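Peer 1: heads up, no residue letters with this:
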């Protein structure tokens, strides 16, 4: 059936708005709830015309880095169990019975954040690199605080390993710290409630908070919500 003139106009208006909308998502690579939201981030990146920007807030960086202790392991396992039930994400035995029992690991988000920034410079989306890093950590039990692990992940995504390491080294330190500070500023500005938090930005200058936490494990509903939220603005 042919679209009426009004329907056709509304269609193109919506397509135009979609092309001028950005979804900002603030995450942390060592946050279990961020891992639970990865299917939502991936789905958002696959919506035509919606720009997705991933920002890393550095939950476990600076003075907040943590050693893996028995107390942390107990906390993590309880939290991860809730996340798994709510989102369907897999926490593998190499993580639960391997990595979390390794007492000499210091949990630090900075290396993974730098890796995401390096991958983005080389054409990999923030969501795709985040997904791969968190899968390596939570599903496979790999130590993502190590550069060689992160470089192997980049290689699996089709990047040149040596080139990735060059970009990583250039971004490590000050550039990563600046990104974390900017991400935390954004988290404050949108009144985010931890990781992940999300908000739409429109070319009109208007912002609108996106209720990402409501859609854990509900990817199809999340896609509909994104499309409707953007189209109705």
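Peer 2: Ah, there it is. Model, not experiment: these values are computed from the prediction. Numbering: from 1, shown residues only.
Peer 1: going forward, measure contacts between C-alpha atoms and count neighbours the same way
Peer 2: OK.
Peer 1: can you show me the helices along this protein?
Peer 2: Taking DSSP state H, the helices of the chain run over residues 5-19, 32-45, 70-87, 93-96, 110-121, 126-134, 147-156, 161-171, 174-189, 219-231.
Peer 1: can I get these in a markdown table including distance to residue 57 and mean neighbour count?
Peer 2: Listed next are the helices of the chain as a markdown table, based on distance: least, CA to CA, whole Å; neighbours: other CA atoms under 10 Å:
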| stretch | distance to residue 57 | mean neighbour count |
| --- | --- | --- |
| helix 5-19 | 26 | 14 |
| helix 32-45 | 11 | 23 |
| helix 70-87 | 19 | 15 |
| helix 93-96 | 23 | 17 |
| helix 110-121 | 9 | 25 |
| helix 126-134 | 13 | 23 |
| helix 147-156 | 19 | 18 |
| helix 161-171 | 16 | 17 |
| helix 174-189 | 5 | 17 |
| helix 219-231 | 23 | 16 |
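Peer 1: reformat these as CSV; add distance to residue 26.
Peer 2: Formatted as CSV, these follow (distance: least, CA to CA, whole Å):
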stretch, distance to residue 26
helix 5-19, 20
helix 32-45, 9
helix 70-87, 18
helix 93-96, 24
helix 110-121, 12
helix 126-134, 11
helix 147-156, 20
helix 161-171, 19
helix 174-189, 7
helix 219-231, 16
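Peer 1: second one coming, line it up with the first:
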């Protein structure tokens, strides 16, 4: 009996390059004998969060245009005017990371779908995914009622278990980054059941089929 292979995806939900990598990750759906394990690294949460000031917004938009040119992933005018121009909320991936953890503990097989929906809500629809209500609405719209309820409860400070689960996932993600000397996200690790190694992240930004073809051959 063949052993299941696992791709570990180290990411941050507010990382533009991770959004750019989404088509390549989506191409893995349905590959026989392959599991996808999403692990947030907390890169832009906690001490990594920062104000959305004018300088950072300009830097982000310039970077986003590079990502769009390379991957075809859209960064809309709504995102630029509603998100990058909003000085009231910080650049903080903590709430989105919590929301994805809520999915991971209630419907783990749908976490990538939830990540893609959160990314599209931000970068295409210009919705504020630093707000728990927005995140709860996104999850509810996907039919993820249990996860949506957890996120809504977290907004009122009612779910310490969700906070603890999020912290544990982020810690594991950071440990793997350190172990494999990863410099940033997105990072891909491949585990064949006996050995784990880091893959070249550049493959995430080429034609999506290249990643699937590589993994079939490993």
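Peer 2: That came through, no problem. Just so it is clear, the structure is predicted and the values come from calculations on it, not from any experiment.
Peer 1: can you give me the TM-score here?
Peer 2: In this superposition the chains share a TM-score of 0.90, using TM-score structural alignment, normalised by the length of structure 2; 210 aligned residues with a CA RMSD of 1.6 Å.
Peer 1: what does residue 18 of structure 2 align to in structure 1?
Peer 2: By TM-score structural alignment, residue 18 of structure 2 lines up with residue 34 in structure 1.
Peer 1: you'd agree that match is up against residue 40?
Peer 2: No: counting by CA atoms under 8 Å, residue 34 of structure 1 does not reach residue 40; the two are 9.8 Å apart.
Peer 1: so residue 102 of structure 1 versus residue 126 of structure 1, what's the distance?
Peer 2: Computed as CA to CA, to the nearest Å, the residue 102 of structure 1 to residue 126 of structure 1 distance reads 28 Å.
Peer 1: how about the nearest residue to residue 67 of structure 2, chain neighbours excluded?
Peer 2: Spatial nearest neighbour of residue 67 of structure 2, chain neighbours left out: residue 20 (6.1 Å); criterion: CA to CA, 6 or more residues apart in numbering.
Peer 1: now do the contacts for that neighbour.
Peer 2: By CA atoms under 8 Å, 6 or more residues apart in numbering, residue 20 of structure 2 lies in contact with 67-68, 71-73, 205.
Peer 1: give me the distance between stretch 84-98 of structure 1 and the centre of its chain.
Peer 2: Distance, stretch centre to chain centre, for stretch 84-98 of structure 1: 17 Å (CA atoms, centre = their mean, to the nearest Å).
Peer 1: what's the matching range in structure 2 for that stretch?
Peer 2: On the basis of TM-score structural alignment, stretch 84-98 of structure 1 is assigned to residues 68-82 in structure 2.
Peer 1: contacts for the matching stretch, please.
Peer 2: With CA under 8 Å, 6+ apart, stretch 68-82 of structure 2 has contacts from 19-21, 61, 64-65, 67, 122-127, 205-206.
Peer 1: try 7 Å this time
Peer 2: Contacts to stretch 68-82 of structure 2, defined as CA atoms under 7 Å, 6 or more residues apart in numbering, come from residues 20, 64, 122-126, 205.
Peer 1: ok, so of those residues, who is nearest residue 155 of structure 2?
Peer 2: Nearest to residue 155 of structure 2, judged by CA to CA, of the contacts of stretch 68-82 of structure 2 is residue 122 at 19.1 Å.
Peer 1: quick check, that closest one in contact with residue 129.
Peer 2: Yes: with contact defined as CA atoms under 7 Å, residue 122 of structure 2 reaches residue 129; the gap is 6.3 Å.
Peer 1: more neighbours: the two, which one.
Peer 2: residue 129 (26 against 22; other CA atoms under 10 Å).
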